[in-house]
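> below is the sequence, then the predicted model.
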Amino acid sequence: MPKLTVITIVYNNVRDIERTINSVLKQTYKNIEYIIVDGKSTDGTLAVIAKYKERISRIISEPDKGIYDAMNKGLALATGDYILFMNSGDEIYDEQTVEDVFDSSPGADIYYGETEMFNDNWESLGRRRHEAPEIFNWKSFQFGMNISHQAIYVRRSITEPYDLKYKYSSDIDWIIKSAKKASNIVNVHRYVAKYLVGGMSKKKHRESLKERFEIFTKYYGLIPNVLNHIFIAGNLAIYFIKHRRTND
């Protein structure tokens, strides 16, 4: 039974933090280290966390330099064999998820699965537009981020700290770096996470897209990246046309 470190980043999210905590604590898989990194919340979030302090491995609450700085703090504290980031507002899919992930294949460097999207009223929006690929490697993000960071379990020994020069898309860089080091990547063929849409990368969409382009150019080259983005734009247009017809 490998040890999984689940890290939750939160700042002033008293409405959603309890959902996230319960999704971790109710797992049938018991070898879980749970770390919560709070950015010095002032809205009652810490009072909610305190209700569960006996079942949470580590809680820190202090100002940070942004979400990826906070995620690095969690990484530095982690002692598990694998890392999973499940930030406030998101959930591990169901109580059996972690057990199913590790039962799928022993000893993988990375496990990944599918994500279900939810709106601000916690109503399902269905699967992410970018479906998780049947086979994943470090080149798989060429046509878009098809695995969310809530849906990927990474062996801690192949992880690095998040690059703080990226403020909105450092998770993409982090996953690609890890995937380049991985020798065994397993698709668990199930939903593993519920994702609350509207995070920082959505609020700062233009800046996030610029960072993504820079990251993809670094790994895939400028000309291939430009051509890939033309392909992405075409697929996006087709998606919205089909989606609009369905709504009509």
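Happy to help now that I have it.
> CA only for contacts and neighbour counts going forward, please
Fine.
> hmm, residue 112 is touching residue 186, no?
Yes - the criterion here is C-alpha atoms under 8 Å, and residue 112 meets it with residue 186 at 6.4 Å.
> out of these two, which sits in the more crowded spot?
Set residue 112 next to residue 186 and count neighbours by other C-alpha atoms under 10 Å: residue 112 wins out with 27 against 22.
> the more buried one belongs to a strand?
Yes - using DSSP: H, G, I helix; E, B strand; the rest coil, the assignment for residue 112 is a strand.
> gap between it and residue 222?
According to C-alpha to C-alpha, to the nearest Å, residue 112 and residue 222 sit 28 Å apart.
> for residue 83, same thing?
31 Å.
> so who does the residue lying closest to residue 67 once chain neighbours are set aside touch?
Excluding the flanking residues, the one nearest residue 67 by C-alpha to C-alpha, 6 or more residues apart in numbering is residue 9, at 7.3 Å. For residue 9, the contacting residues are 36, 37, 38, 39, 67, 70, 71, 85, 86, 87, 88, by C-alpha atoms under 8 Å, 6 or more residues apart in numbering.
> make a markdown table out of the residues you listed and add neighbour count and distance to residue 48.
Converted to a markdown table, the contacts of residue 9 look like this (neighbours: other C-alpha atoms under 10 Å; distance: C-alpha to C-alpha, whole Å):
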| residue | neighbour count | distance to residue 48 |
| --- | --- | --- |
| 36 | 26 | 12 |
| 37 | 25 | 14 |
| 38 | 24 | 12 |
| 39 | 20 | 14 |
| 67 | 22 | 20 |
| 70 | 26 | 19 |
| 71 | 22 | 20 |
| 85 | 22 | 19 |
| 86 | 26 | 17 |
| 87 | 25 | 15 |
| 88 | 25 | 12 |
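> thinking again about what came up before, so residue 83 and residue 222 - more neighbours on which side?
residue 83 (24 against 14).
> okay, and that one sits in which element?
Following DSSP states H and E, one finds residue 83 within strand 82-85.
> before we move on, the earlier item: which of the contacts of residue 9 sits closest to residue 14?
residue 88 (9.2 Å; C-alpha to C-alpha).
> residues of the lengthiest strand in the chain that come out buried?
When the chain is parsed with DSSP state E, its longest strand is strand 185-196. Residues of strand 185-196 classed as buried: 185, 186, 187, 188, 189, 191, 192, 193, 194, 195, 196 (neighbour count, 16 or more other C-alpha atoms under 10 Å).
> kindly report the same for stretch 4-23.
By 16+ other C-alpha under 10 Å, the buried positions in stretch 4-23 come out as 4-14, 16-18, 20-21, 23.
> ok, structure two:
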Amino acid sequence: MINMYQGGYSFSSSQSSIKDSKLPLISIITVVRNGEQYMQSCIDSVLTQSYPNIEHIILDGGSTDRTVEILKKNNDQIAFWQTEPDHGIYDAMNKAIQHCSGKWYMFLGVDDSLMGGFSELAQRLTCENTAYYGCVIYRGVPQYDGAVDRFKLVRSNICHQALFYPRVVFDEHKYDVAYKIAADNVLLLRLWKEKKIKFEYHELIVAVFNHTGISGYDWDRLFFKNRSKLIYEHLGALPYLYHLYLLFEEKANKKIMKRVNKVKKLMKRLN
């Protein structure tokens, strides 16, 4: 009998997520709270993938809407799901990782959806010390930014929804829950410094990244407070100097815009 707070075919039966023994199992992790509007479409985007070996792990943070009802309805299609209160997105992700059996981990927001590029890139996962990543569609536009280097990491992150992490990453690391929105960015910086994991770019659209999640309307104050320190410690002196230049440029542009706006207001009064 399935506990009302847990479910999924791996929890309730001997059904396996592995359909092709020659290919690695990929664990897709979705964390959610009150996501009834998107939950079914998120599940469906996983189910329609052509790549055969996928397990979908969903952790719900104690939803009060119909999210759990939707999870129960899809019980035979989800490897494992659980609902209980958590301490934020990354606490839930850390919990979800404990239920994963895959050789590769991928994180998909409830309001995001997988594209065909996911299955194509999944076929290319060969080196278990490499993190593979592709592109996403954001606000309706494909984001092709190419391979990252330490200078690109100063101004942007690898999109979480386009990144396949090998299991070894989470054998050694967890997300730092002190960072409420940017813990994936902090983990990436730490991995870059360690150099135990290589990063390999493929020009494939892996997912649609929706901007309705928390990162679309809020920002991680602790991350921006520590950003300069993190860049210096994990990327080195030259990227740090580049970061300082960008900060100076941003401040200068703001001052210029303030003066331009003052002139515009003055011209309106004179007219």
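Thanks, I have the structure now. Bear in mind the structure is a predicted one, so any value in this text is a computation, not a measurement.
> just to revisit the earlier point, with structure 2 overlaid, report how far the strand holding residue 83 of structure 1 is off on average.
Compared with structure 2 after fitting, strand 82-85 of structure 1 has a mean deviation of 0.3 Å; criterion: mean C-alpha distance after the TM-score superposition for structure 1.
> part of a strand, is residue 60 of structure 1?
Yes - if the criterion is three-state DSSP, then residue 60 of structure 1 is within a strand.
> and it, what's its match in structure 2?
In structure 2, the residue matched to residue 60 of structure 1 (TM-score structural alignment) is residue 82.
> could you do residue 100 of structure 1 as well?
By TM-score structural alignment, residue 100 of structure 1 lines up with residue 120.
> what is the neighbour count of its match?
17.
> shouldn't it be within a strand?
No - under three-state DSSP, residue 120 of structure 2 sits outside any strand and is assigned helix.
> packing partners for the helix or strand that contains residue 46 of structure 1?
With secondary structure defined by DSSP H and E, residue 46 of structure 1 is part of helix 45-50. In terms of contacts (3 or more C-alpha pairs under 8 Å, 6 or more residues apart in numbering; DSSP states H and E), helix 45-50 of structure 1 is packed against helix 17-25.
> just give me how far the helix or strand that the helix it packs on is followed by sits from the chain centre.
With elements assigned by DSSP H and E, the helix or strand that comes after helix 17-25 of structure 1 is strand 32-38. How far strand 32-38 of structure 1 lies from its chain's middle: 15 Å, per C-alpha atoms, centre = their mean, to the nearest Å.
> assign a three-state SS to the residue nearest to residue 225 of structure 1 when sequence neighbours are not counted, would you?
Spatial nearest neighbour of residue 225 of structure 1, chain neighbours left out: residue 217 (5.7 Å); criterion: C-alpha to C-alpha, 6+ apart. Here residue 217 of structure 1 is helix, with the state taken from three-state DSSP.
> hmm, back to that, from residue 9 of structure 2, how far out is the match of residue 60 of structure 1?
12 Å.
> same question, residue 228 of structure 2
Taking C-alpha to C-alpha, one finds residue 228 of structure 2 at 45 Å from residue 9 of structure 2.
> same thing with residue 110 of structure 2?
The gap separating residue 110 of structure 2 from residue 9 of structure 2 is 20 Å, by C-alpha to C-alpha.
> next one: residue 267 of structure 2
68 Å.
> please name every helix or strand in contact with the longest strand of structure 1.
Right, strand 185-196 of structure 1 is packed against strand 91-92, helix 97-104, strand 110-118 by 3+ C-alpha pairs under 8 Å, 6+ apart.
> could you dump those into a markdown table with distance to residue 47 of structure 1 added?
What follows is those, written out as a markdown table (distance: least, C-alpha to C-alpha, whole Å):
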| stretch | distance to residue 47 of structure 1 |
| --- | --- |
| strand 91-92 | 20 |
| helix 97-104 | 27 |
| strand 110-118 | 25 |
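> which of those sits closest to residue 128 of structure 1?
Taking those one by one with C-alpha to C-alpha, strand 110-118 is closest: 6.1 Å.
> list the buried residues in the helix or strand following the closest one.
On the C-terminal side of strand 110-118 of structure 1, the closest following helix or strand by DSSP H and E is strand 124-127. By 16+ other C-alpha under 10 Å, the buried positions in strand 124-127 of structure 1 come out as residue 127.
> chain center to strand 124-127 of structure 1, what's the gap?
16 Å.
> then stretch 15-29 of structure 1?
15 Å.
> in structure 2, point out the residues matching that stretch.
Going by TM-score structural alignment: stretch 15-29 of structure 1 matches residues 37-51.
> contacts for the matching stretch next, please.
56, 67, 70, 77, 109-116, 118-120, 122-123.
> now stretch 166-183 of structure 2
Against stretch 166-183 of structure 2 from outside (C-alpha under 8 Å, 6+ apart): 87-91, 93-94, 97, 102-105, 128-131, 184, 186-187, 197, 214-215, 219-220, 222-223.
> which among those count as buried?
Going by neighbour count (16+ other C-alpha under 10 Å), the contacts of stretch 166-183 of structure 2 have 88-91, 93-94, 97, 102-105, 128-131, 184, 186, 197, 223 buried.
> so which of the residues you listed belong to helices?
Among these, DSSP state H puts 89, 90, 91, 93, 94, 97, 184, 186, 223 in helices.
> aligned to the third one, what sits in structure 1?
For residue 91 of structure 2, the aligned residue in structure 1 is residue 69 (criterion: TM-score structural alignment).
> so what's that match up against?
Residue 69 of structure 1 neighbours (C-alpha under 8 Å, 6+ apart): 162, 164.
> separation between it and residue 47 of structure 1?
Residue 69 of structure 1 is 23 Å from residue 47 of structure 1, by C-alpha to C-alpha.
> any idea how far residue 136 of structure 2 is from residue 222 of structure 2?
From residue 136 of structure 2 to residue 222 of structure 2 the distance is 26 Å (C-alpha to C-alpha).
> I meant residue 98 of structure 2, not that one.
On the measure of C-alpha to C-alpha, residue 98 of structure 2 and residue 222 of structure 2 end up 26 Å apart.
> same check on residue 60 of structure 2?
In terms of C-alpha to C-alpha, residue 60 of structure 2 sits 25 Å off from residue 222 of structure 2.
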